[in-house]
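> curious how this folds, go ahead:
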Amino acid sequence: MSAGSVALVVPEDIGFPSWDLYELSIPCTVFGKPQPDLADPWYDLRLCGAGGGPGDGSPAETGLSLRTRHGLDDLAGADTVIVPSVPDACVEEGRPLPRELITALRRAHEAGARMVSLCTGAFALAEAGLLDGRRATAHWMHTAQLAARYPKVEVDDSVLYVDDGDVLTSAGLTAGLDLCLHLVRRDLGAHVANQLARRMVVPAHRPGGQAQFIDLSVPTTDDRSLAPVLDWARTRLDRPLTVDDLARRAAMSTRTLHRRLQAATGTTPLQWILNQRLARAQSLLESTDLPIEKVGELSGLGTANNLRHHFLKHFGVSPSTYRRAFPRTTTPEPSPSTAGNSPG
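Below you'll find the predicted structure:
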């Protein structure tokens, strides 16, 4: 599949803390650096200057200035448009976003561009009316304001990102990276996304439905002790696997396992197992021609009907529909029990 062109909306004057450079840098890192051994051509990243300052039209008093080769008119020619954030003043004080930006976003969407926001960039998409009647998210600190200001938007403050097909939104900071890797996964397949994540030394895939806020009030100094048992579990997803099995393998009580896993991942052990099986099923559907029944078996989700139930519930599409979005191969992946670690 083609990577296509990505237009990133950037301010020409960046003030601190009005603009978050982290969200601005994520798309540049993911889409801007060619990876010819993974996909050639790679994405064509264009920085499109938005003009203005940190929300009031004046140059930033502190910060830096950017000069871009592309302007907002170039958004309409891109396959994907990303709004990394908006000035703090537009979120906290309700100052209006530049009308030229809102107009450019509408034109880009009308021209068929996939629209993406990271963190408070959702306010720009909402102002353009692109989130009306859609489920969307932003950083949990700003979702209440987003919901109050744009009542037509179905705001979900509990997820990392929302993929609504041609419009995608994410929470802040690292969740923006999760969404960008999700886009690579959609465009170029699981193998490319996994290899890119490995180079960036980040998790290859965190499901969008994972909780934004993880309560770390429980001490996690010995969380590293969970890694071996979780790695062990990933190699046997095709077998019966219970919380008791994980607890025995970790040499701890089920109550202790539950507490530590909840603190480390924000999910219960049962939900963690389900998430891993869903991720395994996604990978098999993306990279093999295995029958749906076999995918259900190897992922541990059971029958084809059970696999369809979980896909419809978590992703909103059937396994067959999901598979059609990715290129096929003819070589099936090994089952979890034969890949990597030996049974033990």
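> for the rest of this, base every contact and every neighbour count on C-alpha atoms.
Fine.
> where along this structure do the strands fall?
For the chain, the strands defined by DSSP state E cover 5-10, 13-15, 44-49, 63-65, 70-71, 80-83, 114-118, 135-136, 154-155, 161-163, 167-170.
> out of the ones you listed, which is closest to residue 310?
strand 161-163 (16.6 Å; CA to CA).
> who does the closest one touch, helix- and strand-wise?
Helices and strands touching strand 161-163, as assessed by 3 or more CA pairs under 8 Å, 6 or more residues apart in numbering; DSSP states H and E, comprise strand 135-136, strand 167-170, helix 174-188.
> if we go to 7 Å?
Counting contacts by 3 or more CA pairs under 7 Å, 6 or more residues apart in numbering; DSSP states H and E, strand 161-163 is packed against strand 167-170.
> show me what the strand it packs on is packed up against.
Against strand 167-170 (3+ CA pairs under 7 Å, 6+ apart) you get strand 114-118, strand 161-163.
> show me where this protein has its helices.
Ranges of helices within the chain are 21-32, 88-92, 99-110, 121-127, 143-149, 174-188, 190-200, 226-234, 243-250, 254-265, 269-287, 292-299, 304-315, 319-324, based on DSSP state H.
> for the comparison step, fold the sequence that follows:
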Amino acid sequence: MRHNTVQYGGLSLPAKRGYIFPMVLFASLAVGLLVLTISQFQTSNRQKYQHLNDYQAAFNIAYSALVEVLADIQSRQWSNRSFKSGPKDRSASLFGGSYNLRVEDHASIEFMFNVKIRVKFKEKSHLFYWRMQYNPSLLDFTNLFIPVYYEEYGDPANAPTDIDSKVDEIMQRRKDNQPKIEEIAEKLRTTDTVKEALEVVGIDPGGVNQADLPRPGVVTINIPPADLTLKPVSVLISAVDPAANHIIKSFNFGLDVTELTPDQELLLDTLADLLKDQQPDTRIELRGHASSDGSAETNMQLSIERAQSVADYLIASGISSGRISVAGFGETQPIASNDTPEGRAKNRRVEFVLKEIP
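Below is the predicted model of the structure:
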């Protein structure tokens, strides 16, 4: 009987009739499916990257529009901002897309404003929302504008019509939750193991590996002080609170002390130079405070005298007395617990509230 053969190298191998064609067909189908799968995968990734690139382009348009608003405020000064008398609208084409912008003051919070930017790029629309706080600090030009809230809506139709009110609610919940957050943080400091820490934040440690191990210790990094001859302007600045009180850091007093130290006089020299040379249209309200040591009447007098000491020094440094006001609050507005010596030391202070002359 005659058999079909298959040449493989220099050998002639017998082959069964009908065996080769199905194998070739199967291999062709497998290769075709592999190519199709790879093609679909590449198409999917290409679409994802394209979507990401389109979103990035839309964000760049919105952020550039926001920067123009901030630059305009900085050049005009806050008291002359373009939206002082009401909402300001603006439209423009940029980076192959276009935007419509509205900026307006917050309804009730001073130095707060909202920016809504609708961007259209490649037939797709986005709505970007920023709530910004203007920080009129004389001594911290790097944080002139502070973003308080940000949101992006892929489809503006899905955005609530009363965005400002919704953001107000979110900010209020943040404020309401802050004591609970601080309570949890305080409890976390005293936990010894990962398991205890997870239980504090409400996580079941049952499925966590090595949950009974001790928590990692605190690593202390010692950075040697830089040998700089510049005045320590950076220590003057602290975080801005919601009421726009701009507080000089560490301007504290000893127990029953109202006199200024040489270091405090150096800080006031720096402040006076900036007030005279760069911010002649700024008023300063000096608010004195005291700890709970002593009687309420004594503490009220101490707080007034501390603020007055600062006022007298600034006036002697060339700041007009008409730009300065003094107030004393005694022990009624602590920023730390009066139950500890450290807390009472923080409460014996003077706050500097900076306001533009209307």
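> where does the TM-score land?
TM-score for the superposed chains, counting by TM-score structural alignment, normalised by the length of the first structure: 0.26, backed by 157 aligned residues with a CA RMSD of 6.9 Å.
> among the helices and strands packed on strand 167-170 of the first structure, which comes closest to residue 255 of the first structure?
strand 161-163 (29.8 Å).
> do you know how far the residue nearest to residue 44 of the first structure when sequence neighbours are not counted is from residue 287 of the first structure?
Excluding its sequence neighbours, the residue lying closest to residue 44 of the first structure (CA to CA, 6 or more residues apart in numbering) is residue 5, at 4.5 Å. Noted for residue 5 of the first structure: a distance of 24 Å to residue 287 of the first structure, by CA to CA, to the nearest Å.
> how about JSON lines for the strands of the first structure, with distance to residue 312 of the first structure and mean neighbour count added?
JSON lines is the format used below for the strands of the first structure (distance: least, CA to CA, whole Å; neighbours: other CA atoms under 10 Å):
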{"stretch": "strand 5-10", "distance to residue 312 of the first structure": "29", "mean neighbour count": "26"}
{"stretch": "strand 13-15", "distance to residue 312 of the first structure": "42", "mean neighbour count": "23"}
{"stretch": "strand 44-49", "distance to residue 312 of the first structure": "33", "mean neighbour count": "22"}
{"stretch": "strand 63-65", "distance to residue 312 of the first structure": "46", "mean neighbour count": "13"}
{"stretch": "strand 70-71", "distance to residue 312 of the first structure": "40", "mean neighbour count": "18"}
{"stretch": "strand 80-83", "distance to residue 312 of the first structure": "26", "mean neighbour count": "26"}
{"stretch": "strand 114-118", "distance to residue 312 of the first structure": "22", "mean neighbour count": "26"}
{"stretch": "strand 135-136", "distance to residue 312 of the first structure": "16", "mean neighbour count": "23"}
{"stretch": "strand 154-155", "distance to residue 312 of the first structure": "19", "mean neighbour count": "19"}
{"stretch": "strand 161-163", "distance to residue 312 of the first structure": "14", "mean neighbour count": "25"}
{"stretch": "strand 167-170", "distance to residue 312 of the first structure": "18", "mean neighbour count": "27"}
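> for those strands, which one sits closest to residue 297 of the first structure?
Closest to residue 297 of the first structure of the strands of the first structure is strand 161-163 (CA to CA; 26.6 Å).
> coming back round to it: export the strands of the first structure to JSON lines and tack on distance to residue 195 of the first structure?
Shown next, in JSON lines, are the strands of the first structure (distance: least, CA to CA, whole Å):
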{"stretch": "strand 5-10", "distance to residue 195 of the first structure": "20"}
{"stretch": "strand 13-15", "distance to residue 195 of the first structure": "32"}
{"stretch": "strand 44-49", "distance to residue 195 of the first structure": "19"}
{"stretch": "strand 63-65", "distance to residue 195 of the first structure": "33"}
{"stretch": "strand 70-71", "distance to residue 195 of the first structure": "30"}
{"stretch": "strand 80-83", "distance to residue 195 of the first structure": "22"}
{"stretch": "strand 114-118", "distance to residue 195 of the first structure": "22"}
{"stretch": "strand 135-136", "distance to residue 195 of the first structure": "28"}
{"stretch": "strand 154-155", "distance to residue 195 of the first structure": "32"}
{"stretch": "strand 161-163", "distance to residue 195 of the first structure": "21"}
{"stretch": "strand 167-170", "distance to residue 195 of the first structure": "22"}
